[in-house]
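J.: Structure for the following, please:
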Amino acid sequence: MNHELAAKLNSAGLKSFEDGDLTNAISLLKDSYLNWADEVGILVNLGLAFMQSGLDYKAERCYRRALKSSDIKTKRAAYKNLGFVHLWRGEWELGWRHHGKRFKGEDFEKNQWRGDALNGKPLIIWNDVGIGDAFQFVRYTKLLKQRGEKVIFAVDKSQLNIFREHLCWEIDGIVDRDSIMPLHKQSQHIPLMSLIGVVDPETTWGKEFAELTWNLPSLMQKKIGLCWESNSNDKTMFKYKSKSLNNLINDAKISEGNEREKYLSLQANEQAEHKKYNLNPPTLNWIDTLYRISTCKIVHSVDTAVAHLAAGSGIPVQLHLGDVYDWRWKGSHPHWYPSIKINQFTHLNQ
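T.: You can find the predicted model right below:
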C-alpha cells in the first residue's frame, strides 16, 4: 500500500468535493482508499460524496465500514452521517439512534436529557449545528414551554440579540453556547438535533408548526430578497447548497417579472457579486437582516439561514434546492413553514 499516494489522492478528492465536482471526487477518493484500505476515515469523505450524488446505499456502506475505525473522531463522523442517511429515507428510529452517537464517549453524555421528567429543573438546549438550524428548530422550545418546562437556549453569540429581542415567545434564558462549557457539569442538557429525536422523532409536530417565529417591524413590503450562497466556511456543503446569483435572478424574473430595481441582497459577504449586480450587502448583523426581510414581498433563497429567518417571519419564500437536498425537505409534507415553496435546480456550480 502506498500511504503517501493515498493521502495525496484524499486531499485532491476533498478539493474536487469543495469545487462541486462530485464525479471526480468519488474517483479520487476511491483510489485513495484502494491505496490505504486500513484508513477507513477516507470512507467518511467518500460516503459524503456519494450521498450528495443521491447514492445513499453506497454512502451507507461507506459509513458502516468506517464504524470499524479505532479512531473515535472517525467513528463519530460515520455515526453522524449514517444517521442523516436514514433520516433522508424517513427511517426515523434508525436515523436518530445513529445520529445520537455523534458525541460517543464524551463525558457530557452521562447527564444528557433523554426525555424523562424534569421536575421543575431547567433544560439547557444547545445548538450543536448551524446558524440556520437554530432559527428553524427553536420552535421546539415553544413545545417544551407549552408543557410547562423551563428552557435555556444556548446559541452562537451572533444570534443572541435576535433571539432575545425578536422571538415571538418567551424563553427562560438565551445564552452564548460557549458560556455553558464544560457540559458535563450541567445537570440537564441536550444538543438541539438530539432534542428533535426525543420530542418529535418523525418531525410531525415540527412540520405542522404554523405560527410565526419572529416579530417584524411593520414596513412596506416591496422588495425582492435574494440569498444565493450557503455558508462558505462549510466547504463540504457550500457548492452542494449554493446557486449562482445570475441564475437566482433569472428565476426571480420568471416568477416576479423584471423588477431589478426592487432586488435586495440578504447575502453576507460576496463583495464581487454585489458590485457586479449593483447590490448593497447587509451588515453582519442578524437583526439588520431581519429588518431587510421585513421590506420584502418575497425572498428567493438557497437552503441557508436566511430562508429560515424569512419563512419564520411569514414572508413568502421561494426555496431553491438542488437535485439532491437535505433530509428535512423530503417526505409528503416537506415545507416546515406555510410560506415556503420549493424550487429545484440542477447545475449547482452555474
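
J.: make it CA atoms for all contacts and neighbour counts henceforth
T.: Fine.

J.: so where do the strands sit in the chain?
T.: Remark: strands of the chain, listed N- to C-terminal, are 123-126, 151-155, 173-176, 189-191, 223-227, 263-265, 296-302, 317-321, 340-344; assignment by DSSP state E.

J.: which strands and helices sit next to the first one?
T.: It refers to strand 123-126. Packed against strand 123-126 by the contact rule (3 or more Cα pairs under 8 Å, 6 or more residues apart in numbering; DSSP states H and E) you find strand 151-155, strand 189-191, helix 192-199.

J.: One more sequence to fold, the one below, so I can look at both together:
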Amino acid sequence: MNRRLKRLELLKNKSDSDIKIKEIRSLLDRKDYVKANELINEILDESPKDDQAMALSSFVSAKFGYVDFAIESLLKAIDVNPFNEYALTLLARIYAEKQDYDNAKKYYLKANKINNGNVDVYKGMANVCLSLKKDDEAYEFARAAVVHVPNNAEAHYVFADVLRQKGLLDDAGLHYEKAVELDSGSRSAMLGCAITAFSKGNFKQSVELYRKIPDYKDEPRILWNYSLALLACGEFKEGYSIYKYGFPCKTRAPNRMMSMKKPEWKGESLKGKTLLIWREQGVGDELLFSYFYKEVIRGAGKVIIECEKRLVSLFKKTFKDAEVRAQSCSVEEIKKDGDVVYKELMEDYDYHIPAMQIPGVLYDCPQQIPFNKGFLNIDENLKQKWKQRLSNLKGLKVGIMWRSGNVKRARGLEYAVVEDLKKTFSVKDVSFVNLMYSECEEEKQYIKENYGAILHEWEDLNLKDDFEDVFALIDGLDLVVSPGTTVINMAGLINKPAILFGRMYSWTFYGQKQSPIVPSIKVVLKNKWNDDNIKLDEDIANMIEKFKQEKKL
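T.: From the prediction side, this is the model:
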C-alpha cells in the first residue's frame, strides 16, 4: 500500500510539474520573465534535477544577460537528460549568438539526431553555416527542413532566406509565398516576399506587398525596408517620413543618433542658427549626398560638416562657407560588447541632420532636385598631373572595376567576375585603367593572360585613400565602368560618362532612369538574378564600342 501511495505521489508531482512547465512556457511567450522565474524556482526547490525546469531557467538567465551561467545550467540539464531536445537547441543557439560556431554546430547536430523534424534546429544550423560562409551546407540544412516538414511554414521561410542570400531570388520568392500560404499571418514570410521583389527591382510590387503585412507600422525593420521601396518608386515624402527607422534596426548609425542631445533639423528656419551635418553610412553614400550640402549652406547661419577624414581636404575646398571637420569619432574607434560607444561629442550646434536625410527635408518630390552640373572643387594641379600621365595611353581611356572590397553576399550579387568579362576586356583600341582599391593581383593576371589586356596603374597612387588624386584621375578618363561602388559615385558626381552595372536601379535614383545627382551614369542591368553575367558582358562591351564611335576613336 505504501509503495502504491508513493508511486501515486510521484505521478502527482510529475503531473503538477508538467502543468507548471506548460504555464511557464506560456509566460515566456508573453515575456513575463519574472513570474516565469518564480514558477521555475518552485519546481527546482522540489526537484533540483528537473532537466526541463533547468533548461527554462537557463533561458531566463540568458534573457537577463547571464549567458555564461545559462550555458553552465544547460550543460547540467543535458547531463541529467542527454535527450532534452529543448536544452540542446537552446544551448546551440546561445553558442551561435556568442559566435562560438563549432559548439553551436555540435549541439544542433545532437538535437537533430533526437528529432529530425525540428525546424528550429535546421534554421539554426543554416544560420551557423552562413556565418561560417559555408553556403552550400546552409542550403542543404535549409532544404532538409522542407523535405522533413513540407507543410511547415517556418521550414519554407528558412529555406527561402538561404536561397535569397545565395542570390536565387526566383526560388526564394516561391518558398516565401508557400510560407505565407501555409501561415497567412507570418509577417516574416510576407516581409521576405517584399524584400525579394525589391531585390529583383520590382519596386512597385514590393510596395504593394509591404502594405499587406499586418501591423507593419509597429516593426522598425519592416518600416526601414518599406521606406527604401517607396523611395525607389519615387514616393518621396512617404519614403523619407519612415526612413528614420533605419536607426532602431541598426542599419543606420543608431548609437550616434542616440548620442545627439540637440534636436534634429526638420526644415525649421536656420537663420542665425548652426546646423551640424553628420555622416552615417559609407564614404560612397557620403559623397553622393554631399550634393545637397550647398543648398543647405545657402539658407543657414552656419553649417558644420562632419565627414570621413579622407574627405576633409576635398570638402574644405568645395564647401568654403562651411566648417569642415573629421567626424567626432570613427565607428571602429570605441566598441563595447560589440556595439559602438561614442565618446563625448562636440555640442557646438543648434540642430543636426544625418546626411542622407537632407533630400527629404529640402524637396517634396524627386523632380524638384536640380540636375548636377558639377560642384566638387578638384585641385587643378592634380587634374593636370593626371591628364599628362594619361596622355601616354592610346585609344579610349576606360577606368574599370568589377567588384568592391565589400564582398558580403547581398553586395556580391551586384558584381561580376573577370572570367565572365571576356568581351568587355577584348574591345579594341581601349586602354583600361585599374580603379580596384582592393587586392586583385590574381584577377589582373588572369585578364592579361586570357584577354591580352593590361590594366594600367601607378604605384604612387593609393586608390583607397587618396580621394583627391582619384577624382583627378577619373576626371582625365573618357569613361568609367563599375558596379555600385564609391568609384561610380565619384565619376557621376563630376559628370564623367559612366556605366553602372548591377541587378537593379539604386533606390537613390528615386524611380527615375537617370539620376539628377549623377546624371552622367547609364545603367546596365544583369539578365538574371544569379551569377549569369554573359548578357551583362555583351551589353557592357557594346556600350563601350558605341561610346568609342561617338568619340571617333
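
J.: what's the TM between chain one and chain two?
T.: Laid over one another, the chains give 0.79 as their TM-score (TM-score structural alignment, normalised by the length of the first structure), with 340 aligned residues with a Cα RMSD of 3.7 Å.

J.: will you turn the strands of the first structure into CSV that also has mean neighbour count and distance to Pro282 of the first structure?
T.: Converted to CSV, the strands of the first structure look like this (neighbours: other Cα atoms under 10 Å; distance: least, Cα to Cα, whole Å):
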stretch, mean neighbour count, distance to Pro282 of the first structure
strand 123-126, 24, 27
strand 151-155, 22, 21
strand 173-176, 18, 23
strand 189-191, 22, 30
strand 223-227, 24, 11
strand 263-265, 22, 7
strand 296-302, 25, 14
strand 317-321, 24, 18
strand 340-344, 16, 22
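
J.: picking that back up, can you redo the helices and strands packed on strand 123-126 of the first structure as a markdown table with distance to Leu264 of the first structure?
T.: Listed next are these as a markdown table, based on distance: least, Cα to Cα, whole Å:
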| stretch | distance to Leu264 of the first structure |
| --- | --- |
| strand 151-155 | 27 |
| strand 189-191 | 35 |
| helix 192-199 | 32 |
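
J.: rewinding a little: among the strands of the first structure, which comes closest to Ser332 of the first structure?
T.: Closest approach to Ser332 of the first structure among the strands of the first structure (Cα to Cα): strand 340-344, 12.9 Å.

J.: Can you check what angle separates the closest one from strand 296-302?
T.: Here strand 340-344 of the first structure runs at 40 degrees with respect to strand 296-302, directions being taken by axes from the mean of the first three to the mean of the last three Cα atoms, to 10 degrees.

J.: with the second structure superposed, average distance for strand 340-344 of the first structure?
T.: Using mean Cα distance after the TM-score superposition for the first structure, strand 340-344 of the first structure ends up 3.3 Å from its aligned counterpart in the second structure, as a mean over the superposed pairs.

J.: For Lys422 of the second structure, see how far away the aligned residue in the second structure for Asp176 of the first structure is.
T.: With TM-score structural alignment as the matching criterion, the partner of Asp176 of the first structure in the second structure is Gln327. Plainly put, Gln327 of the second structure is 42 Å away from Lys422 of the second structure if you go by Cα to Cα, to the nearest Å.

J.: Also Ile400 of the second structure?
T.: Going from Ile400 of the second structure to Lys422 of the second structure by Cα to Cα gives 14 Å.

J.: hang on, the earlier thing: right, and the strands of the first structure - which one's nearest Thr289 of the first structure?
T.: When the strands of the first structure are ranked by proximity to Thr289 of the first structure, the top entry is strand 263-265, at 9.3 Å, counting by Cα to Cα.

J.: Residue in the second structure paired with Phe17 of the first structure?
T.: Matched to the second structure by TM-score structural alignment, Phe17 of the first structure sits across from Arg164.

J.: where does that match sit relative to Leu390 of the second structure, distance-wise?
T.: Distance of Arg164 of the second structure to Leu390 of the second structure, given as Cα to Cα: 42 Å.

J.: same deal with Asn118 of the second structure?
T.: Distance, Asn118 of the second structure to Leu390 of the second structure, using Cα to Cα: 62 Å.

J.: Repeat that for Leu163 of the second structure.
T.: To Leu390 of the second structure, Leu163 of the second structure is 44 Å away according to Cα to Cα.

J.: Those two: which is more packed in?
T.: More neighbours sit around Leu163 than around the other of Leu163 of the second structure and Leu390, counting by other Cα atoms under 10 Å; the figures are 22 against 17.

J.: what sits against the equivalent of Ile521 of the second structure over in the first structure?
T.: Matched by TM-score structural alignment, Ile521 of the second structure corresponds to Ile340 in the first structure. Contact analysis of Ile340 of the first structure by Cα atoms under 8 Å, 6 or more residues apart in numbering lists Ala311, Pro316, Val317, Gln318, Leu319.

J.: Could I get these in JSON lines, plus columns for distance to Ala12 of the first structure?
T.: Listed next are those as JSON lines, based on distance: Cα to Cα, whole Å:
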{"residue": "Ala311", "distance to Ala12 of the first structure": "38"}
{"residue": "Pro316", "distance to Ala12 of the first structure": "41"}
{"residue": "Val317", "distance to Ala12 of the first structure": "37"}
{"residue": "Gln318", "distance to Ala12 of the first structure": "35"}
{"residue": "Leu319", "distance to Ala12 of the first structure": "32"}
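
J.: What range does stretch 59-75 of the second structure cover in the first structure?
T.: So in the first structure, there is no equivalent range for stretch 59-75 of the second structure, judged by TM-score structural alignment.

J.: Relative to Leu348 of the first structure, how far out is the closest residue to Leu28 of the first structure other than its chain neighbours?
T.: Take Leu28 of the first structure and drop its neighbours on the chain: the residue closest to it by Cα to Cα, 6 or more residues apart in numbering is Gly13, 5.0 Å away. Shown here: Gly13 of the first structure relative to Leu348 of the first structure, a distance of 18 Å by Cα to Cα.

J.: These two: which has the busier surroundings?
T.: Using other Cα under 10 Å, the more surrounded residue of Gly13 of the first structure and Leu348 is Gly13, with 28 against 18.

J.: How much space separates that one from Ala272 of the first structure?
T.: 28 Å.
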